[in-house]
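Participant: Next come a sequence and a model predicted from it.
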Amino acid sequence: MRCDLCETAMVQMYCDTCLINLCKACVGEHTFSDESKKHEILRFQKSTPFYPGCTSHDKKRCEMFCNQCHIPVCVTCVASNQHLGHELSKILEVLDKKKEKIMKEKNKLNETIFPVYQSIASEVQNRISQLEKEYGDLSTAITKHGEHWHREIDKLVQKLKADVEEMKTTQLHTLQKHLDEVNMKISDINDEIESADGALDSYDISTVLSVTPNVDQYKDLPQKIEPPSPKFSLGGIQDEELGKLFGSLSSISVQSEEHGYNIKTTQKSPEASPVIKQLLDQPQTVTTIHTEHRKLHNVTCLNDEEIWTCGDGSTMKLFSINRGSLLKSMRTKTGNSPQDIAMTNSGNLVYTDHWDSTVNIVKNEEIQTMIRLQNWKPLYVCSTSTGDLLVTMNSNDYKQSKIVRYSDSTETQTIQFDDQGRPLFSSTDNPYNFCPKYISENRNLDICVADSGARAVMVVNQAEKLRFRYTGHTPTPKNNLFRPRGITTDNQSHILTTDDKNHCVHIIDQDGQFLCYIDCRVNEPEGLCTDSKDNLFVAQYRNKQVKKIKYLQ
């Protein structure tokens, strides 16, 4: 807001007599311009109502609102015959009612519509993954059937497999287009919510009056796309035609169901509600696993029975959770210590080699280099719900940090700066203290980074916008400054991060609100992960132990 006189400086003062906003430099000019009035100059505060200017009378502020004309009006307007007989209200009362309506609309978007679109996106993505598997099984079946035939029918086999790929491409393209449309709606809804938040935080009445969240346009949900499962019908040897002898593919068509999705309201039945687990008042240590790493850095779940660990040294170790026994060891390709480890959706181990500038994957006991960086060094890695990899990294001079998303080995997204072009993440010029940045993806697809150098958890949405920074909660168990290390999420969309200086784990919700600490006598906790049942595994740096902790009912 600018001074009404000079129109350049920021508002610092306010004349309650003339209803004029002023900067400090213009206060004197205003008070001497009309000495007939007793000017009451007040300090301008954020909560000071900013009355809109009257469109009919220059330099008049509107303190009333004409309910019939639906416009703000000033005292001169009221005194004139222009609004004679019209019902008038105090504009601050209109403001309160407008904000109440905006709040209700925002709650509808947050509580009913936005979750449905998220669910639709997840459902479509799961169907894409299922189709990938089904079409893979289909290709395998055709190949095995073709092995029983002579070489003369190889061309027919290849033709059918090509048909399968074409059909798969058609269906996946349709589903991906559908997913893109749903994600675009989700982005629009986010914009509506942000606009509503801005109006709710604003005391500029004109701004608030101009905001009207359009909830109705999102109530008409998209058609439900339901591609049929592919089938392959085997032919019998008694058939006459070669194509019938070998087999044929059933025709496909993608079906659209106009009312396939429904918005669930707060009146939904208890059976339709998602399972929500409550936090335990006293988290419990279930078991402790001794890893014998020199210093333990991270842990990741292969499944609910086995965990991979890494620390100082070139060896990554696989342990049985229940027995605590070592099942397998895997040495890195270069002999360097792995900076971080993670599991892909297909169950393969991925690790970063900071000093070799590579990201590597272990397949069938063999290590393959997936990504080799130029001028950057990888730090920490996680696998997303779509099978992508998110990698935090530093530049070779350690003065820049960023997140890069990879699909297979192809870079598809970079997150480094905020809307004002400022770096989102901390950096350093010390190669031996490169500000750890563990990373995880939440169920709402937010990207969560434990930025140790910034002493904050940074949460960025899919559109690369910073949603919030969590900088700890006081009092802390050891009264030390918050320093996050490892980070993970669970099925409740909680964000969990270790705090090695306070020897605990912080739990916050998906919007950054502190929920509780987990202590359980953890010592210098670093990396952590959760399994499918929301059990927490915490890697302890110096004592080289992994604790399995139950923290949800």
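Facilitator: Nice, thanks for sending it over. What you see is a predicted model, and the numbers here were worked out from it, not measured in a lab.
Participant: can we go C-alpha only for contacts and neighbour counts from here?
Facilitator: Noted.
Participant: quick one, helices of the stretch 151-300 of the chain?
Facilitator: In the stretch 151-300 of the chain, the helices defined using DSSP state H, counting those that start in this stretch lie at 154-201, 205-210, 216-219, 242-246.
Participant: right, so of those helices, which gets closest to residue 502?
Facilitator: helix 154-201 (34.2 Å; Cα to Cα).
Participant: before we move on, back to that, quick one, which of the helices of the stretch 151-300 of the chain gets closest to residue 366.
Facilitator: Among these, helix 154-201 comes nearest to residue 366, with 28.8 Å by Cα to Cα.
Participant: mind listing the helices for the stretch 301-450 of the chain?
Facilitator: Counting by DSSP H, counting those that start in this stretch, the stretch 301-450 of the chain has no helices at all.
Participant: top strand in this structure by residue count?
Facilitator: Using DSSP state E, we find that the single longest strand of the chain is strand 279-290.
Participant: which of the residues in it are buried?
Facilitator: 283, 285, 288, 289 (16 or more other Cα atoms under 10 Å).
Participant: Could you find the closest non-adjacent residue to the first one?
Facilitator: Spelled out, that is residue 283. residue 551 (4.5 Å; Cα to Cα, 6 or more residues apart in numbering).
Participant: Can you pull out the residues in contact with the helix or strand containing the one you found?
Facilitator: Assigned by DSSP states H and E, residue 551 belongs to strand 545-552. By Cα atoms under 8 Å, 6 or more residues apart in numbering, the residues outside strand 545-552 that reach it are 277-280, 282-292, 296, 299, 518, 520, 522, 534-540.
Participant: That one relative to strand 279-290, how many degrees between them?
Facilitator: For strand 545-552 against strand 279-290, the angle by axes from the mean of the first three to the mean of the last three Cα atoms, to 10 degrees is 160 degrees.
Participant: another structure for you, compare them:
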Amino acid sequence: MDMKTTTTFIERTDYTWRPRCVYWSPSTGDLLVGMYNNVTKTGKATGKVTRYNQSGQLTQTIQNDNTGLGLYRYPNYITENNNGDVVVSDFDDMYGPGDVVVTERGGRHHFSYTGHPSGSVLKPRGICTDALSHILVCDYRTDTVQMLDSDGQFLSHLLIRPSGIFSPWSLSYDVNTHRLWVGSGANNTVVIYRYITRQDALTDEHRPCPDGDALSSSTPAVEWR
């Protein structure tokens, strides 16, 4: 907070594991770091999530499911849900589609979401969660933001296409205003949307818009270029 004190969480001595994405947990004060390793026998990247306390000490590594298989390939965005679940947008375009990988706070694999409907190709980019524990993820393939519940059930597409051209790439949920900030990788624009109200957040009730409805139709968007 004083802008002077520095804590080193990771200091690389080689290039085996590379930090890719970070998230600070407001509930625990921990730092979650998504990492990848390109030096593998198969030539494919493999990933892991590490947790550090406020002193910079490694306290947890999440890498495999309960069968020993790797959970991640290339963690690109990471966040945390209200229940402590660790939510990762995992993709490596060189080796096909990606998925959203969710583990419980203790590291147990909760679910992996690969798109809607089942069997679809998902190319996930930015990811966040909201006050109602929804998981929101940008899908590069369909140019939509997809909304899931905390157990991975698809709820709706939030079609974000102001002025007819928009490619959602990154996003963040503002817990104070309950607005969704969405960054476009196509036209260097950030757009702010309202899709749940403060009352929704207080009462823990919200009915997502039917699939196909544009998110921007509910309220005017504010754009910066």
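Facilitator: Now that the structure is in, tell me what you want to look at. Quantities reported herein were computed from a predicted structural model and do not represent experimental measurements.
Participant: how close does the residue nearest the centre of structure 1 get to residue 452 of structure 1?
Facilitator: In structure 1, the centroid-proximal residue (Cα atoms, centre = their mean) is residue 446; its distance is 0.9 Å. Residue 446 of structure 1 sits 19 Å away from residue 452 of structure 1, going by Cα to Cα, to the nearest Å.
Participant: what does residue 438 of structure 1 give?
Facilitator: 9 Å.
Participant: neighbour count winner among the two?
Facilitator: residue 438 (28 against 21; other Cα atoms under 10 Å).
Participant: buried sites along stretch 48-55 of structure 2?
Facilitator: Residues of stretch 48-55 of structure 2 classed as buried: 48, 49, 50, 51, 52, 53 (neighbour count, 16+ other Cα under 10 Å).
Participant: that older thread, which residue numbers in structure 2 go with the longest strand of structure 1?
Facilitator: Mapped onto structure 2 using TM-score structural alignment, strand 279-290 of structure 1 spans no residues at all.
Participant: which strands and helices sit next to that strand?
Facilitator: strand 545-552 (3 or more Cα pairs under 8 Å, 6 or more residues apart in numbering; DSSP states H and E).
Participant: The strand it packs on against structure 2, how far on average?
Facilitator: Strand 545-552 of structure 1, aligned to structure 2 and superposed, deviates on average by 0.9 Å (mean Cα distance after the TM-score superposition for structure 1).
Participant: What span of structure 2 is that strand aligned with?
Facilitator: So strand 545-552 of structure 1 sits over residues 189-196 in structure 2, by TM-score structural alignment.
Participant: try stretch 105-113 of structure 1
Facilitator: Under TM-score structural alignment, there's no match for stretch 105-113 of structure 1.
Participant: contacts for the longest strand of structure 1?
Facilitator: So strand 279-290 of structure 1 is contacted by 321-322, 324, 518-520, 544-553 (Cα under 8 Å, 6+ apart).
Participant: Please identify which pair of those lies farthest apart.
Facilitator: Farthest pair in the contacts of strand 279-290 of structure 1 (Cα to Cα) is 544 and 553. Separation: 27.8 Å.
Participant: Who has more neighbours out of those two?
Facilitator: Using other Cα under 10 Å as the criterion, residue 544 of structure 1 and residue 553 rank with residue 544 on top: 22 against 11.
Participant: Could you check the angle the strand or helix carrying residue 182 of structure 2 makes with strand 190-194?
Facilitator: Taking DSSP H and E as the criterion, residue 182 of structure 2 maps to strand 179-184. Following the same axes, to 10 degrees, one obtains 150 degrees for the angle between strand 179-184 of structure 2 and strand 190-194.
Participant: Who are the packing partners of strand 179-184 of structure 2?
Facilitator: Checking 3+ Cα pairs under 8 Å, 6+ apart, strand 179-184 of structure 2 ends up next to strand 168-174, strand 190-194.
Participant: the inter-axis angle of the last one versus strand 168-174?
Facilitator: Here the directions of strand 190-194 of structure 2 and strand 168-174 differ by 50 degrees (the same axes, to 10 degrees).
Participant: List the buried residues for the helix or strand following strand 190-194 of structure 2?
Facilitator: Next helix or strand after strand 190-194 of structure 2 toward the C-terminus (DSSP H and E): helix 198-203. Counting neighbours by 16+ other Cα under 10 Å, one finds that the buried residues in helix 198-203 of structure 2 are residue 201.
Participant: Stretch 63-71 of structure 2 too?
Facilitator: 63, 64, 71.
Participant: any idea how far residue 402 of structure 1 is from the residue mapped onto the second one from structure 1?
Facilitator: Pairing criterion TM-score structural alignment: the partner of residue 64 of structure 2 within structure 1 is identified as residue 417. Noted for residue 417 of structure 1: a distance of 8 Å to residue 402 of structure 1, by Cα to Cα.
Participant: re earlier: out of the helices and strands packed on strand 179-184 of structure 2, which is closest to residue 113 of structure 2?
Facilitator: The nearest among these, by Cα to Cα, is strand 168-174 at 17.8 Å.
Participant: whereabouts in structure 1 does that closest one align?
Facilitator: Matched against structure 1 by TM-score structural alignment, strand 168-174 of structure 2 falls on residues 525-531.
Participant: Need the contact partners of that stretch.
Facilitator: Here stretch 525-531 of structure 1 makes contact (Cα under 8 Å, 6+ apart) with 296-301, 303-304, 438, 485-490, 497-500, 503-505, 536-541.
Participant: For ChimeraX, write a command that selects the buried ones of those residues.
Facilitator: The buried residues among these can be selected in ChimeraX (16+ other Cα under 10 Å) with this line:
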select :296,297,298,299,300,301,438,485,486,487,488,489,490,497,498,499,500,503,504,505,536,537,538,539,540,541
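Participant: Can you tell me which of the contacts of stretch 525-531 of structure 1 end up in strands?
Facilitator: Per DSSP E, those map to strands at 296-301, 438, 485-489, 497-499, 504-505, 536-540.
Participant: show me what contacts residue 425 of structure 1?
Facilitator: So residue 425 of structure 1 contacts 401, 402, 416, 451, 454, 458 (Cα under 8 Å, 6+ apart).
Participant: try 10 Å this time
Facilitator: 392, 400-403, 415-418, 435, 437, 449-454, 456-458 (Cα atoms under 10 Å, 6 or more residues apart in numbering).
Participant: So residue 20 of structure 2 sits against residue 74, correct?
Facilitator: Yes: at 8.2 Å, residue 20 of structure 2 counts as touching residue 74 under the criterion of Cα atoms under 10 Å.
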